[in-house]
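# Just to be clear, the model below is a prediction. Sequence and coordinates:
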Amino acid sequence: MKNQRLMGKTIVITGASGGLGEQIAKQCAQNGAHLFLLARNEERLEQVAISIRELYKVRCTAIKLDVTQYDQIPPVFRRIYEEAGHIDVLVNNSGYGIFAEAENIRLADVEGMFAVNVVGLIACTKEVIPSMCQRKSGQIINIASQAGKLATPKSSVYSASKHAVLGFTNSLRMEMSRYGVQVMAVNPGPIRTTFFDKADPEGSYLESLGRFMLDTEKVAENIVASMLSNRREINLPRWMDFAGTLHTLMPRVVERLGRKAFFKK
C-alpha cells in the first residue's frame, strides 16, 4: 500500500528482527523511507537490513539494542540523530507475553514483560520527544494490544502491561498535541508470528484460535498506511474491538457470555 508521506522520511523501529517489526520495515522501505532497525538479535537484524537495502535501495541501518538495558538507549538514539539529523517516526514494537494464571506466573516473567513492554517503550519514547516537539512534527506509534482493552484469563500480566501502554499513549497524545506531534496506538488481536513460541509453548492457544489469527503483512499494511496521519488508533480485528467496546459498556454480561471462549488459551 502506497503512502507518499513516507518518501525520504527517517523511521526507527524497535523489535525489527522479525514478525510485525520486520514487515513494517519492509513496507516503509517500499514507500521510500530510510530506516534504523533496533533489536537484540544482531545477526537476524543485519540480515533484514541487508535484504531491505538490496530490494528497495534505501538507507537501512541495523543497531543492536536490548530495550531493557536502559543505559544503552540514549547512546543508540544519539547515533541515529548524528547520522540522520532527525527522526520522523518512532515505532515502539518490542514486546512479548507469557500466558499463565496469576497464581502460577513467575515474578521474573512479570518483571520481564513490564521491562520490555512498558519501561523500554517509555525510555525509547523519551529520546524522541524533545526533537519532535522542537521541530513540531513527527509521530510516535506504540504497538499495544486488544489485550490492553479486554483482559482474559491467563493473560493477566500481559494485559496489565498493555493497559499501561495504552494509558501512557493516551496521555502522551494529549501532551504532544500542543506541538503538532502525532501519537497513535495499535491494538491488534493475535497475530501469526513467533510471539506464541514463548507465550504459548504448549500450542493450546494456537490450536483453539488459530483460524482467527491476523496476517502479519495485513497488520503492517494498516500501520504503514496510517503513518504521519492524524489517526488515533488502529484496532484489529473489528469483531474483537467490538467485544472490547461492549465489555466497557456491559462488563458483567461479556464476561459471563464469553467465559468459555476466554479460557481457550
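That came through fine. Nothing here was measured: the structure is a model prediction, and the numbers come from that model.
# make it CA atoms for all contacts and neighbour counts henceforth
OK.
# So which residues of this structure form strands?
In order along the chain, the chain carries the following strands (DSSP state E): 10-14, 34-39, 60-64, 89-92, 139-143, 182-188, 233-236.
# who are the neighbours of the fourth one, in terms of helices and strands?
The one in question is strand 89-92. Using 3 or more C-alpha pairs under 8 Å, 6 or more residues apart in numbering; DSSP states H and E as the contact criterion, the neighbours of strand 89-92 among helices and strands are strand 10-14, helix 121-135, strand 139-143.
# Select, out of these, the one closest to Thr61.
With C-alpha to C-alpha, the closest approach to Thr61 among the helices and strands packed on strand 89-92 belongs to strand 10-14: 9.6 Å.
# put this beside the first:
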Amino acid sequence: MIRNKIILITGGSSGIGAETAKRLALRGAIPIITGRNENRLKEMSAEIEGRHGIYRMDVTCYDEVLQITQRIQQEFGAIDVLLNNAGFGLFESFVDGEVEHFASMMDTNYMGMVRCAKAVLPYMQKRGSGHIINVASMAGKISTAKASGYAATKHAVLGLTNAMRTELAPMGITVSAINPGPIDTPFLKSADPEGTYFDSVRGFMLTPERVAAAIVRMIERKTPEVDLPLSAAIGIRIYGLFPRFADRIAGRWLNRK
C-alpha cells in the first residue's frame, strides 16, 4: 500500500525524482521532494497533486540533511520511504578528468546516499519498518570509457546497498537498488553537454516515466533490485559470465561516449 506513505525524495526537482513524486501523489502518497535549487522545487510543486512537501536540502552537507529530516518528521510524520536519487555525472576520460571532479561525484552520488540513509535510519529503527531505495545505474555493473569517475560512484552505491540490505533486514527495513540505463533527463544533458553520447544511444534511451513507474512498483512490492531495460539486464549477465567475449562483441557500442 502506498496511500498516505511519507516518501522522501532527494534530487526531486527534475528528472526521475520529479516524475516519481507526481506518480506517487496520484496514488495517494505524500511525496517530499528535496534539492538544492529552491526555485525549481517550487516550480515542480505546482505540478504535484495532493498533499506534498518541498525542502531545500544539499545532500553533501550532513548537518543540513539531519536538520531537514527532523523537520519533515515534525511537520509530516514518520518517513516511510527514502528514495536516494540525488546525483550527477561527468563523462570525461580518466586521463583528462580532474581529481576534484572524481571527489565531487563521490561526495554527492555515494556519500549523499550515506548521509540521507543515516539520517532516516534511527526513525525507521524505532518503528521497526521502512524502505530505502538507492538509485544506482547500469554503470554500476558495467564500466565504460569516459565514465570512470561516475561508474565508480555507482559501483560504490551497489556495494553499499547490498551490505545495507543484509544488515537492516532483521530490523524490518527493506533496502533496494534500481539500475537504469541512459535516461532522457537533464542529468544526461549535464553529463554530455556536446550531445555525442545522447545521439549514439537515442534508440535505447529510457524515459523518466518508465523509470518512475518501476520505482513505484518497487515501493509496492519491496523488490530488492531492478535493472532497466530488460535487454541491458540480460547483457549484464552475459558480461558477468563471458567478460572477454562481451568486450569484443559489445565494446564499440558500450564505449560510445
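Here it is on my side, so go on. Predicted model only: the values in this text are computed from it and were never measured.
# Pull the residues that contact stretch 50-63 of the second structure.
Stretch 50-63 of the second structure is touched from outside by 10, 25-26, 28, 30-38, 41-42, 45, 64-65, 68, 86, 107-108, 111-113, 115-116, with contacts defined as C-alpha atoms under 8 Å, 6 or more residues apart in numbering.
# Translate Arg40 of the first structure into the numbering of the second structure.
The criterion is TM-score structural alignment: under it, Arg40 of the first structure has Arg36 as its aligned partner in the second structure.
# Then Ala164 of the first structure?
Counting by TM-score structural alignment, Ala164 of the first structure corresponds to Ala156 in the second structure.
# Relative to Asn84 of the second structure, how far out is the residue nearest to that match when sequence neighbours are not counted?
Excluding the flanking residues, the one nearest Ala156 of the second structure by C-alpha to C-alpha, 6 or more residues apart in numbering is Tyr110, at 6.6 Å. Separation of Tyr110 of the second structure from Asn84 of the second structure (C-alpha to C-alpha, to the nearest Å): 10 Å.
# likewise Leu254 of the second structure?
26 Å.
# what's the burial count for the match of Arg40 of the first structure?
Counted with other C-alpha atoms under 10 Å, residues neighbouring Arg36 of the second structure total 17.
# Equivalent analysis for Phe36 of the first structure, please.
By other C-alpha under 10 Å, 22 other residues sit near Phe36 of the first structure.
# Who are the contact partners of it?
Contacts were defined as C-alpha under 8 Å, 6+ apart; by that measure Phe36 of the first structure touches 10-13, 60-63, 80.
# Summarise which helices and strands the longest helix seen in the second structure is packed against.
Among the segments of the second structure that qualify as a helix by DSSP state H, the longest is helix 148-168. Under the contact criterion of 3+ C-alpha pairs under 8 Å, 6+ apart, helix 148-168 of the second structure touches helix 99-105, strand 173-180.
# Mean deviation, the shortest one versus the first structure?
Same thing as helix 99-105 of the second structure. Taken against the first structure, helix 99-105 of the second structure registers an average deviation of 1.0 Å after superposition, with mean C-alpha distance after the TM-score superposition for the first structure.
# picking that back up, buried among the contacts of stretch 50-63 of the second structure? Need that as a selection in PyMOL.
One line in PyMOL is enough to select the buried members of the contacts of stretch 50-63 of the second structure, burial here meaning 16 or more other C-alpha atoms under 10 Å:
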select buried, resi 10+25+28+30+31+32+33+34+35+36+41+42+45+65+68+86+107+108+111+112+113+115+116
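# Just the buried positions in the longest helix of the second structure, please.
148-158, 160-161, 164-165, 168.
# Tell me roughly how far it lies from the first structure on average.
Mean for helix 148-168 of the second structure is 0.5 Å (mean C-alpha distance after the TM-score superposition for the first structure).
# now stretch 111-126 of the second structure
Average distance, stretch 111-126 of the second structure versus aligned residues of the first structure after superposition (mean C-alpha distance after the TM-score superposition for the first structure): 0.9 Å.
# Setting aside sequence neighbours, what's the nearest residue to Ala16 of the first structure?
With sequence-adjacent residues excluded and distances taken as C-alpha to C-alpha, 6+ apart, Ala16 of the first structure is closest to Glu22, at 4.8 Å.
# which ones are touching the one you found?
For Glu22 of the first structure, the contact set (C-alpha under 8 Å, 6+ apart) comprises 15-16, 48.
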